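J.: Provided below for reference: sequence and predicted model.
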Amino acid sequence: MANDDTEIETGTDTVQAWVLAACQDLGLNVDADSDFFRAGGSSLTAVKLIARAEETFGEDSLPPEDLFGNSGIREIAESIVRNRQQVDAPQA
């Protein structure tokens, strides 16, 4: 296993743990069953979470339409995993 900050595991459980930690760092009291906005997330907090996701997982890992359309913590993690898989997929 490489100890390279640019290489982060993108399994759903790992990403979900990251989303929980990131939301908690942003001052939200969340668990895996929480909804980002019902837990107090605002549009400013959303922008901060998107920026952190892109810094950690790469560009477009959490597009705004994904976060605003599916704002459950599990859904956010699934979106990041799905978007990372699309980026990592070989181009035809």
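T.: Yep, that arrived.
J.: C-alpha only now, for contacts and for neighbours.
T.: Noted.
J.: count of neighbours near D25?
T.: Per other C-alpha atoms under 10 Å, the neighbour tally for D25 reads 11.
J.: Identify all contacting residues around stretch 45-56.
T.: The contact list for stretch 45-56 (C-alpha atoms under 8 Å, 6 or more residues apart in numbering) reads 6, 8, 22-23, 26, 60-64, 67, 80.
J.: let's bring in a second model and compare:
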Amino acid sequence: MSEIANDQRVETWLIGVCQELGLKVTTAEDDFFAAGGTSLSAVKLIDRAEEVFGEDALPPDDLFAESSIRAVASVIQRNQSRPAPVTGS
């Protein structure tokens, strides 16, 4: 699988998780905090990322430094120790 396809899978997964958390996220350009993310939802997102992608997949400092969905996906992609989940079309 290409790195671009994997990045897109991570972005799609992130958008879905953010929506489950009640955030108004629809694209990879959306910002986690601008969409309604709080420190509590950040902790939940970090926890889910670690469950799916492995320990330290999304360090808190990275989420707070660059919080667009695309940037967060890049952090996860760089740090993941497990393959990206397969998402349906």
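T.: Yes, it's here. Keep in mind it's a predicted model, so treat the numbers as computed, not measured.
J.: May I have the TM-score of the superposed chains?
T.: After superposition, the two chains reach a TM-score (TM-score structural alignment, normalised by the length of structure 2) of 0.82; 77 aligned residues with a C-alpha RMSD of 1.4 Å.
J.: Mind checking which of the contacts of stretch 45-56 of structure 1 are in helices?
T.: Mapping these onto helices (DSSP state H) picks out 22-23, 64, 67, 80.
J.: Could you pick out the buried ones from these?
T.: Those of those that meet the buried threshold are 22-23, 67, 80, by 16 or more other C-alpha atoms under 10 Å.
J.: Just give me the closest of those residues to A39 of structure 1.
T.: Nearest to A39 of structure 1, judged by C-alpha to C-alpha, of these is C23 at 9.4 Å.
J.: Just to confirm, what residue in structure 2 is aligned with that closest one?
T.: Using TM-score structural alignment, the equivalent of C23 of structure 1 in structure 2 is C18.
J.: Skip the chain neighbours and tell me the closest residue to its match.
T.: V25 (6.4 Å; C-alpha to C-alpha, 6 or more residues apart in numbering).
J.: Tell me how far the one you found lies from E3 of structure 2.
T.: From V25 of structure 2 across to E3 of structure 2, the span is 23 Å (C-alpha to C-alpha, to the nearest Å).
J.: again with R82 of structure 2
T.: 14 Å.
J.: Compare the two and say which is more crowded by neighbours.
T.: R82 (14 against 9).
J.: residue range for stretch 37-49 of structure 2 in structure 1?
T.: Stretch 37-49 of structure 2 covers residues 41-53 of structure 1 once aligned (TM-score structural alignment).
J.: For that stretch, buried residues please.
T.: So for stretch 41-53 of structure 1, counting by 16+ other C-alpha under 10 Å, buried means 41, 45-46, 49-53.
J.: repeat for stretch 62-69 of structure 1
T.: 62-63, 66-67.
J.: Export those residues as CSV, with columns for distance to A17 of structure 1.
T.: Formatted as CSV, the buried residues of stretch 62-69 of structure 1 follow (distance: C-alpha to C-alpha, whole Å):
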residue, distance to A17 of structure 1
L62, 15
P63, 19
D66, 18
L67, 16
